[in-house]
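Visitor: Provided below for reference: sequence and predicted model.
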Amino acid sequence: MNSLSADAQRLRELTLLRRVKDRIDREYAQPLDVEALARGVAMSSGHLSRRFRAEYGESPYQYLMTRRIERAMTLLRRGDLSVTDVCFEVGCSSLGTFSTRFTELVGMPPSVYRDRASDAPAGLPACISKQITRPIRNREAVLPVRN
């Protein structure tokens, strides 16, 4: 019976973590912080951060920034908005923080990404473009082999 209640508790907690993840996916452009996310599922911010990282491999803040950068990449590829406009459109309030995080995840500053995206082949389906341009954290990037 104790095992059953432990399993039920874990399932409940996973459901709450999924709720947080879904909220970040939906509301990435809104001002979100870990405290607000934790309040939404009746957890402490510390517990939410630890459990979220354990289940998804990154903190809620890192996940939020990844979603924002993914959306920013799409907007920058479109080419009709400035980097500053994109920054605020995706919910970042600091151009400096946005540029730093963008560079960390994508490997180049947003202005360089925007310029290179305009040189990309036309007609590439959006689903393929999104898949091959998905940001990855530097620790996940494959380093080139040097001879």
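Guide: Cool, the structure landed. Numbering: from 1, shown residues only.
Visitor: from here on, contacts and neighbour counts on C-alpha atoms
Guide: OK.
Visitor: please enumerate the helices of the protein.
Guide: Using DSSP state H, the helices of the chain run over 2-27, 34-40, 45-56, 60-78, 83-89, 95-106, 110-117, 126-132.
Visitor: for the fifth one, packing partners?
Guide: By that I understand helix 83-89. helix 60-78, helix 95-106 (3 or more CA pairs under 8 Å, 6 or more residues apart in numbering; DSSP states H and E).
Visitor: could these go into a markdown table alongside mean neighbour count and distance to L14?
Guide: Formatted as a markdown table, the entries for the helices and strands packed on helix 83-89 read as follows, by neighbours: other CA atoms under 10 Å; distance: least, CA to CA, whole Å:
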| stretch | mean neighbour count | distance to L14 |
| --- | --- | --- |
| helix 60-78 | 21 | 14 |
| helix 95-106 | 19 | 27 |
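Visitor: could I get those helices in TSV, plus columns for distance to G40?
Guide: TSV is the format used below for the helices and strands packed on helix 83-89 (distance: least, CA to CA, whole Å):
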stretch	distance to G40
helix 60-78	13
helix 95-106	26
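Visitor: second one coming, line it up with the first:
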Amino acid sequence: MPGAVEESNRRLLRARDAMDRRFAEPLDVPTLARIAHVSEAHFIRTFRAAFGETPHRYLQRRRVERAMFLLRCTERSVTEICMDVGFSSLGTFSRVFRDVVGEPPSAHRRRGPLPPVPTCFAMAWARPATDRAVPEKRPERLRP
């Protein structure tokens, strides 16, 4: 019978797998916490402890990784790619992309198509670093 730690990890992996599969959908912490069968606060805390980043940051990075591929391998517009990977604002997409990759989407596209190597190698080589700062969404403070 699995222990409590193994069960917790299994639940977190279930939520992370959902983010990997459904990254283009509007996923939020309450939805992901329900998938993991834990409270929202516990989900954020344990996800960060297990994977080294918050669920929000992980989801943004996954969306940017997919956008990086689409920018270099398709002729679709930046706006189309922005919407296809799950962002609802071109401004937010451009800011997050620059924060994660270190250059704007248009500059990344100018690098040209990915080299003719197996996709897994190209994606691993082009994967953004997880230690780059991606600003977290902060709840708006109530004004008196």
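Guide: Nice, thanks for sending it over. Since the structure is predicted, the reported quantities are computational estimates derived from the model, not experimental observations.
Visitor: could I get the TM-score for this pair?
Guide: The TM-score (TM-score structural alignment, normalised by the length of structure 2) is 0.84; 133 aligned residues with a CA RMSD of 1.9 Å.
Visitor: that older thread, so which of the helices and strands packed on helix 83-89 of structure 1 comes closest to R134 of structure 1?
Guide: helix 60-78 (6.4 Å; CA to CA).
Visitor: gap between L95 of structure 1 and D115 of structure 1?
Guide: Taking CA to CA, to the nearest Å as the measure, L95 of structure 1 and D115 of structure 1 are separated by 18 Å.
Visitor: wait, what's in contact with the aligned partner of E40 of structure 2 in structure 1?
Guide: Counting by TM-score structural alignment, E40 of structure 2 corresponds to S45 in structure 1. If a contact means CA atoms under 8 Å, 6 or more residues apart in numbering, then S45 of structure 1 has 34-35, 37-39 as its contacts.
Visitor: mind checking which of these are buried?
Guide: Burial by neighbour count, judged by 16 or more other CA atoms under 10 Å, picks out 34, 37-38 from those.
Visitor: looking at the residues you listed, spot the one nearest S3 of structure 1.
Guide: Checking the buried ones among the contacts of S45 of structure 1 against S3 of structure 1 by CA to CA gives A38 as the nearest, at 26.3 Å.
Visitor: what's the closest non-adjacent residue to that closest one?
Guide: Spatial nearest neighbour of A38 of structure 1, chain neighbours left out: S45 (5.2 Å); criterion: CA to CA, 6 or more residues apart in numbering.
Visitor: on that earlier part again, of all the helices of structure 1, which lies closest to E140 of structure 1?
Guide: Each of those was scored for nearness to E140 of structure 1 using CA to CA, and the closest is helix 95-106 (9.8 Å).
Visitor: average offset between that closest one and structure 2?
Guide: After superposition onto structure 2, the average distance of helix 95-106 of structure 1 to its aligned residues comes to 0.8 Å, using mean CA distance after the TM-score superposition for structure 1.
Visitor: and that helix, what other elements does it pack with?
Guide: Under the contact rule (3+ CA pairs under 8 Å, 6+ apart), helix 95-106 of structure 1 is packed against helix 60-78, helix 83-89, helix 110-117.
Visitor: corresponding residues in structure 2 for the longest one?
Guide: This means helix 60-78 of structure 1. Alignment note (TM-score structural alignment): helix 60-78 of structure 1 is matched to residues 55-73 of structure 2.
Visitor: and that stretch, how far out from the chain's middle?
Guide: Centroid separation for stretch 55-73 of structure 2 versus its chain: 6 Å, with CA atoms, centre = their mean, to the nearest Å.
Visitor: over to stretch 131-141 of structure 1?
Guide: The chain centre lies 11 Å from the centre of stretch 131-141 of structure 1; the measure is CA atoms, centre = their mean.
Visitor: contacting residues for M123 of structure 2?
Guide: Going by CA under 8 Å, 6+ apart, the list of residues near M123 of structure 2 reads F69.
Visitor: could you redo the last one with a cut-off of 10 Å?
Guide: Contacts for M123 of structure 2 were tallied using CA atoms under 10 Å, 6 or more residues apart in numbering; they are 65-66, 68-69, 114, 117.
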